[in-house]
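1. here are the coordinates; sequence isn't available:
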């Protein structure tokens, strides 16, 4: 008899490369859109956390030396969590056959739903191990995405979607959310930039080398860097880190981390 988790993994591996095609259908077919949203995306609220090295804290205010960094959103939620599950692999990179980023740096899952995930894909870990894991992910060049993501509770069979908080560690080549620009607006709007951050460009410094365009996983940057679609941009910070002329920067408000945590903490009771 086939185990549910084994079946889910097999289905994802066989269909992952078609996610762009399926995303386009949500724009063309109202019936398909409603079915997909109800099964996999309803109730989602997901934030992209910019990479720490790409952020400049807004200096309009007098700030303490220990001003929080974007990754502190994850740190705070991990330290509050009673149950933390770490996947032994990234299902997206494995399904895509990624050759640029490690396959073994999988998602973290917080909340009571973490206890229901099969030990075939990972294990319950300590807070210290979870903090070490996200540090390894940052060092590998991955971007954190945190929030309530119904599709994870479905394929992991973890129970109610509001009992599982996902912390994904994504690369620009294989991330599920690369399909965001192709999704219907009501589904795509469930994933947004972190609260309190914005991206700025110094047009005079830009030499249109295209490095930022190569790094963008949502197609928000085009024409070698000349055009920036702020509606598509999730402010992940990859373009900032790869710009050779420092023409881009992300500015973060002093209370941005607090605002982001407030948005996340109501999604799943990670302390229960």
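-> Yep, that arrived. Everything numeric in this text was worked out from a predicted model, so none of it was measured.
2. from here on, just use CA atoms for contacts and neighbour counts.
-> Noted.
3. I'd assumed residue 137 was in a helix, is it?
-> Yes. Using DSSP: H, G, I helix; E, B strand; the rest coil, the secondary structure at residue 137 is a helix.
4. you'd agree it is up against residue 167?
-> No. Residue 137 is beyond contact range of residue 167, at 11.1 Å (criterion: Cα atoms under 8 Å).
5. can you tell me the closest non-neighbouring residue to residue 90?
-> residue 106 (4.1 Å; Cα to Cα, 6 or more residues apart in numbering).
6. cool, and residue 202?
-> Nearest to residue 202 is residue 247, by Cα to Cα, 6+ apart, at 4.9 Å.
7. take this one as well and set it beside the first:
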């Protein structure tokens, strides 16, 4: 479907209208891969002490979860189950917030408290999954939850995720709905790159990394800054830089999409 959308504009318009209209989803870098912009010039081979000023992207999830009146966890990840994923837990499903969750069938999952929802995303983080958060129309359609403005999706993704699989083949008017977190940027130091290729071989969900002349090359246009490459790079040639106000900016962006406080 994704490839057809790229080739046939009319199909792209129809699919966008039905499943992706006005999507706005942020990719949160994995905790532990980010470095504050204010300390980016510290020598890379020295220990950087963890201080209260260090920004953890997952704080976006915790804050939004606390604000929401409704929390629903899927009993399984539909993507990992359908792909028979061998590397990540099938039972760690999506988390949904907002009043739209009241319409989701309890055959698919369960209503939980805010604390249980936070415990869930912590389990997902420990399992090595990548968090994405935002309004995803396709979820409101297949779950039949009503207006897309009533449902906020928090997915914890691995390479099996259908959205990530489609993104490289979707036209920009659709794939542009999946973007990096507010206030982050990817930084690459070619001098530290050994050309081992680990970052290019399977770590990038959108195939934004290639090797050229013995060095990694990052396509920043396609990169969503999930941090997996930074996490796997033993030479610390790749880092994710984050501003001190990144969490606040990201939450403000989310607040405009779905009113999770609404009864």
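-> Perfect, I can see it now. Worth saying up front: this structure is predicted, and the values here are computed from it rather than measured.
8. care to give me the TM-score?
-> The TM-score (TM-score structural alignment, normalised by the length of the second structure) is 0.92; 250 aligned residues with a Cα RMSD of 1.6 Å.
9. give me the number of residues near the alignment partner in the second structure of the residue nearest to residue 90 of the first structure?
-> Alignment note (TM-score structural alignment): residue 106 of the first structure maps to residue 93 of the second structure. A count of nearby residues for residue 93 of the second structure, using other Cα atoms under 10 Å, gives 26.
10. for the one 10 residues further on, same thing?
-> Under the neighbour criterion other Cα under 10 Å, residue 103 of the second structure is assigned a count of 12.
11. give the contact list for it.
-> Applying Cα atoms under 8 Å, 6 or more residues apart in numbering, we find residue 103 of the second structure in contact with 143, 144, 145.
12. among those residues, name the buried ones.
-> Among the contacts of residue 103 of the second structure, those classed as buried by neighbour count (16 or more other Cα atoms under 10 Å) are 143, 145.
13. can you lay out the contacts of residue 103 of the second structure as TSV showing distance to residue 253 of the second structure and secondary structure?
-> As requested, the contacts of residue 103 of the second structure are exported to TSV (distance: Cα to Cα, whole Å; DSSP: H, G, I helix; E, B strand; the rest coil):
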residue	distance to residue 253 of the second structure	secondary structure
143	24	coil
144	24	coil
145	22	coil
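14. from the contacts of residue 103 of the second structure, pick the one nearest residue 164 of the second structure.
-> Comparing these against residue 164 of the second structure with Cα to Cα places residue 143 closest, at 19.5 Å.
15. buried residues in stretch 88-96 of the second structure, which are they?
-> Buried, per 16+ other Cα under 10 Å, within stretch 88-96 of the second structure: 88, 89, 90, 92, 93, 94, 95, 96.
16. where along the second structure do the helices fall?
-> 2-7, 9-15, 59-67, 78-82, 114-126, 137-142, 162-166, 172-175, 228-232, 246-255 (DSSP state H).
17. circling back to that earlier point, which position in the second structure pairs with the residue nearest to residue 202 of the first structure?
-> Aligned partner of residue 247 of the first structure by TM-score structural alignment: residue 237.
18. show me the strands in the stretch 151-272 of the first structure, by range?
-> 165-170, 191-193, 197-201, 221-222, 227-228, 248-252 (DSSP state E, counting those that start in this stretch).
19. pick the most deeply packed of those strands.
-> strand 165-170 (a mean of 25; mean count of other Cα atoms under 10 Å).
20. who's in contact with that one?
-> 74, 105-111, 134, 137, 142-149, 152, 267-268, 270.
21. cool, stretch 205-222 of the first structure as well?
-> With Cα under 8 Å, 6+ apart, stretch 205-222 of the first structure has contacts from 172-173, 175, 177-181, 223-234, 238-240, 242-243, 245-247.
22. distance of residue 237 of the second structure from residue 117 of the second structure?
-> 34 Å (Cα to Cα, to the nearest Å).
23. between those two, who's got more neighbours?
-> residue 117 (22 against 18).
24. give me every residue that touches the more buried one.
-> 65, 71, 72, 73, 95 are the contacts of residue 117 of the second structure under Cα under 8 Å, 6+ apart.
25. can we see that at 10 Å?
-> 61, 62, 65, 66, 71, 72, 73, 95, 96, 97, 111, 123 (Cα atoms under 10 Å, 6 or more residues apart in numbering).
26. of the residues you listed, keep whichever come out buried.
-> 61, 62, 65, 66, 71, 72, 73, 95, 96, 97, 111.
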